[in-house]
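Trainee: here's my sequence, what's the structure:
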Amino acid sequence: MNAKNVCVISGSRADYNYLKLICEKINKSDKLKLLLIITGMHLLKEYGNTIDLIKNDNIPITKKIPMYEEGDSLSMSLGNVVGETICKFTESFNELKPDIIIILGDRYEPLIAALTATILKIPIAHIHGGDISGTIDETLRHVITKLSHIHFPATPTSAERIRLMGEEEWRIHMFGSTSVDIAKSETLLSKQEVCKKLELDGYKKLILCLQHSNVFESDKAGDQMKITLQVLKDLNLQTVIIYPNNDAGSKLIIKEIENNRMNPNFKIFKNLERRVYFSLLNSVDLLIGNSSGGLIESPMFKLPVVNIGTRNKDRERTENVIDALHDYIDIKNKINKGLSEEFREKCQYLKNPYGDGTASDKIVKFLEELLINEQLLVKKLTYKV
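Mentor: Next comes the predicted model:
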């Protein structure tokens, strides 16, 4: 029996953290053949050439599909980008002939791959569908869900939302978040080792800041980042700052970050290798910003999180998350709350809703046994009118 061609699409450092173990396990399977397509911000020098993270993991890259030009103003060019990239994916899928594609989340890269696969009658497996967040990402995520043939939601609540969209029960398989898998699989550095590697003072409070733009407020992204950084400066907090994704408004955020590069309390990185990043989560006193990873991964590390703004206001979370407005006084108060001994003690008793770290194994085993046939491709609504 020939191995099934499984095409995994990764467009950013964020989704690669969720897909890395799946790629490795597919690559070792006798029943599956890995086809890895790299696209999106992975190929942008100004965002750190995150394709190097994949190369360092020795995972074979089948094809690179350039999507953005260096220096693009994404909000102005996105329509053209989507159209041109659909053409590139069409050529690649016709050449590679995948039996099924795997995509994750809610960015434009998985949407483009899903649209192309639908037109070419290629089955789609979608990870982390059914989530809610509160921004335009939600629209993209739910569109991808309706285009997909197999669903791997991360929580029981997300699985139920997919059922309510009319998806057939046999298509839905809740194994947890693959991000939990990758965090549990890493051999973490000690706090002392992390501080030495990143030139930090291990005796001072340590904050991790990861803030992206909300596409509905992209013109305000710079001012919002400026407020966050001003609070951190005024509180005299040692902070590791990581560049945002390449969403509309990201260049405004990067400008504010770079304006503060000479601040002795700030250490600024375009990217961090995965082991260092998770070790940092295990070492810092608080995470601040609006990263979805902060809500999904932080419970494993009993880490207080200040979640700013509306980008992830509706995302499923545990009691370690404190919501804040893009407001100086509110952010300052919420940081102080998150750093308090009382709140840190509360975080020690968290139960992570995102699974037990076995999702990648279960997904790959499922794909090994999956029948690719007409029944898989022809979708039916479960609700009656």
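Trainee: for the rest of this, base every contact and every neighbour count on C-alpha atoms.
Mentor: Fine.
Trainee: dump the residue contacts of the closest residue to residue 135 other than its chain neighbours.
Mentor: In this structure, residue 135 finds its nearest non-sequential neighbour in residue 311, 5.8 Å apart by CA to CA, 6 or more residues apart in numbering. By CA atoms under 8 Å, 6 or more residues apart in numbering, residue 311 lies in contact with 133-135, 213-214, 290.
Trainee: element containing the most centrally placed residue in the chain?
Mentor: For the chain, residue 14 is the residue whose C-alpha lies nearest the centre (CA atoms, centre = their mean; 3.6 Å). Under the criterion of DSSP states H and E, residue 14 resides in helix 13-28.
Trainee: swap in residue 343?
Mentor: Applying DSSP H and E, one finds residue 343 within helix 341-346.
Trainee: following that helix, which helix or strand comes up?
Mentor: Immediately after helix 341-346, counting by DSSP H and E, sits helix 359-369.
Trainee: tell me the contacts of residue 121?
Mentor: Counting by CA under 8 Å, 6+ apart, residue 121 touches residue 377.
Trainee: on that earlier part again, which strands or helices does the helix holding residue 14 pack on?
Mentor: Where contact means 3 or more CA pairs under 8 Å, 6 or more residues apart in numbering; DSSP states H and E, helix 13-28 is packed against strand 4-10, strand 32-39, strand 100-104, helix 178-185, helix 359-369.
Trainee: isn't residue 137 up against residue 110?
Mentor: No. Between residue 137 and residue 110 there is no contact under CA atoms under 8 Å: 11.6 Å.
Trainee: hmm, back to that, between the helices and strands packed on helix 13-28, which one is closest to residue 200.
Mentor: Residue 200 lies closest, by CA to CA, to one member of the helices and strands packed on helix 13-28: helix 178-185, at 22.2 Å.
Trainee: only the buried residues of the next helix or strand after the closest one, if you could.
Mentor: Next along the chain after helix 178-185, taking DSSP H and E as the criterion, comes helix 191-198. Neighbour-count burial for helix 191-198 flags 191, 193-195 (criterion: 16 or more other CA atoms under 10 Å).
Trainee: before we compare anything, build this one as well:
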Amino acid sequence: MFTIRRICVFTGSRADYGSLVPVMTALRDDADVDLKLLVAGGHLVPAQGYTLDQVTKDGFVADEVVDMVLANDTPNAVAKSFGLGAIGFADALERLDPDLLVLLGDRYEALAVAVCAMLRLLPVAHLAGGDVTEGSTDDPVRHAITKMSHVHFTASEDMRRRVIQLGEHPDTVFNTGAPTIDSVVNAPLIGRDAWASIYGRELTEPTIVVTYHPVTANPDASHEGLVALLDALEHFPDAAVVFTGTNVDQGGNSLAKLIDDYVANHPRQAILVPSLGKLPYLSLIHHANVVVGNSSSGLTETPALHTATVNIGSRQEGRPRAESVIDCGETAADVRAAIDRALSVELQERAQHAQSPYGDGKATNRIVEVLKKVDLDSLVPKRFFDLPTAFSASGDAEA
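Mentor: The predicted structure follows:
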């Protein structure tokens, strides 16, 4: 007898929400699926734009909401926020009682809900596993979520290989591409003039978008890198500069203060929009000449929108790059030189032909097809998948 599958999608911040929207939309509109939505984390933080409102505006119902983020941004406070999240998620999953939990990425909010799902033997489908970000604490979080998940959707074949390397059975690991690229390919982008009228800032030439987040593996580098970036921007007085808000991570408050001060001191040049929403953000990137910072969006969506990227520091180290991405150090001279190069005719033309290494824009259908048809009973309990090559206890390959 056929039964409708109850699928719960978790979103903990704007960082995962934009990528999940295509999948959530397809699940919501599918008659064979009962979509439930669990919202938490940065979505409920006013400084992040209180993006729960955007979730509702996009036509989704937040079936459960967990307020978990403490006001402080110290490591101790983040750890306590994790604990609050776990308590709230345990109760939320008990009430929702889904057949399958879907989550994306590598943040501590997602780790907390994955732990709760594991303890109740709830199958988990994980998007964006197998990625590498050596300059942040995301790597161990991402890999931990992988080990608590049962179905995996990766953005590339290399990432699929890494998930299998972690002991996941190849039959449960699907290279679908990243659904965030689907958003780029299908987005009805807002025109330059319309964007300017909404946000009160003309996108003159050049337009520089700044998206900068804490480097969680090295908080001191976060401060140094942003100071260098702000110093470098002084050499582009004719540029329109649009800042987006920082993530809810340790050290985020001090970075936000630096950005607030810069915008206050450069009112004719710079604006800060804490949370744009997916479509306005993609439209802004499309109209910009360069995206500068250390966000993953500079490596994923930005190349697909044919805009140049200046990636600062080590936060995204290990991720694949399109030919339109320029990596640079964390000094003002490094950042200034990289922006100059990104604004050159050569790089601007190269960006027009760049392709994102994160997929072909057709990930959503592949993902939803698996979510609807996968045999859930076969997923729990999990078994470890050993690679074909055996190794001795000493670490030497056996003959």
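Trainee: TM-score for the pair, please.
Mentor: In this superposition the chains share a TM-score of 0.96, using TM-score structural alignment, normalised by the length of the first structure; 384 aligned residues with a CA RMSD of 1.5 Å.
Trainee: coming back round to it: where in the second structure does the helix holding residue 343 of the first structure fall?
Mentor: Taking TM-score structural alignment as the measure, the second structure aligns residues 345-350 with helix 341-346 of the first structure.
Trainee: quick check: that stretch compared with the first structure, mean distance?
Mentor: Compared with the first structure after fitting, stretch 345-350 of the second structure deviates on average by 1.4 Å (mean CA distance after the TM-score superposition for the first structure).
Trainee: now do that stretch: everything it contacts.
Mentor: So stretch 345-350 of the second structure is in contact with 289, 307-308, 323-324, 341-342, going by CA under 8 Å, 6+ apart.
Trainee: which members of these are the farthest-apart pair?
Mentor: 289 and 323 (15.1 Å).
Trainee: what's near enough to touch residue 225 of the second structure?
Mentor: 312-313, 330-331.
Trainee: same list (these) but as TSV, adding neighbour count.
Mentor: Below are these laid out as TSV (neighbours: other CA atoms under 10 Å):
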residue	neighbour count
312	27
313	21
330	20
331	18
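Trainee: against which helices or strands is the helix ranked longest in the first structure packed?
Mentor: Secondary structure of the first structure per DSSP state H: the longest helix is helix 74-96. Applying 3+ CA pairs under 8 Å, 6+ apart, we find helix 74-96 of the first structure packed against strand 63-65, helix 108-119.
Trainee: most packed of those?
Mentor: helix 108-119 (a mean of 21; mean count of other CA atoms under 10 Å).
Trainee: what about it, how far off from the second structure?
Mentor: Mean deviation of helix 108-119 of the first structure relative to the second structure after superposition (mean CA distance after the TM-score superposition for the first structure): 0.9 Å.
Trainee: quick one: average offset of the very next helix or strand once past that helix versus the second structure, please.
Mentor: With elements assigned by DSSP H and E, the helix or strand that comes after helix 108-119 of the first structure is strand 124-127. Here the mean offset of strand 124-127 of the first structure against the second structure after fitting is 0.4 Å, by mean CA distance after the TM-score superposition for the first structure.
Trainee: for strand 124-127 of the first structure, which outside residues touch it?
Mentor: Against strand 124-127 of the first structure from outside (CA under 8 Å, 6+ apart): 100-105, 114, 117-118, 144-145, 147-154.
Trainee: mind listing what's buried in the match of helix 341-346 of the first structure?
Mentor: 347-350.
Trainee: let me know the closest of these to residue 264 of the second structure.
Mentor: Nearest to residue 264 of the second structure among those, with distances taken as CA to CA, is residue 348, at 29.9 Å.
Trainee: who wins for neighbours among the contacts of stretch 345-350 of the second structure?
Mentor: In terms of neighbours by other CA atoms under 10 Å, the contacts of stretch 345-350 of the second structure top out with residue 308 at 34 neighbours.
Trainee: quick one: map that residue onto the first structure.
Mentor: In the first structure, residue 308 of the second structure lands on residue 304 (TM-score structural alignment).
Trainee: so how far is residue 94 of the first structure from that match?
Mentor: Remark: distance between residue 304 of the first structure and residue 94 of the first structure (CA to CA, to the nearest Å) = 47 Å.
Trainee: same check on residue 144 of the first structure?
Mentor: 21 Å.
Trainee: cool, and residue 383 of the first structure?
Mentor: 35 Å.
Trainee: kindly report the same for residue 214 of the first structure.
Mentor: Residue 214 of the first structure is 35 Å from residue 94 of the first structure, by CA to CA.
Trainee: tell me which of these two has more neighbours.
Mentor: Per other CA under 10 Å, whichever of residue 214 of the first structure and residue 94 has more neighbours is residue 214, with 23 against 11.
Trainee: my read is that that one contacts residue 222, right?
Mentor: No. Applying CA under 8 Å as the test, residue 214 of the first structure and residue 222 come out as separate, 10.9 Å apart.
Trainee: now the common contact residues for those two.
Mentor: With CA under 8 Å, 6+ apart, residue 214 of the first structure and residue 222 have common neighbours residue 249.
Trainee: still touching in the second structure? Go through the contacts of residue 311 of the first structure.
Mentor: Retained in the second structure: 133-135, 214, 290, out of those (criterion both residues aligned by TM-score structural alignment, their matches' CA atoms under 8 Å).
Trainee: for the residues you listed, which one is nearest residue 66 of the first structure?
Mentor: The closest of these to residue 66 of the first structure turns out to be residue 214 (CA to CA; 23.9 Å).
Trainee: OK, contacts around the closest one?
Mentor: Going by CA under 8 Å, 6+ apart, the list of residues near residue 214 of the first structure reads 135, 221, 249, 310-311.
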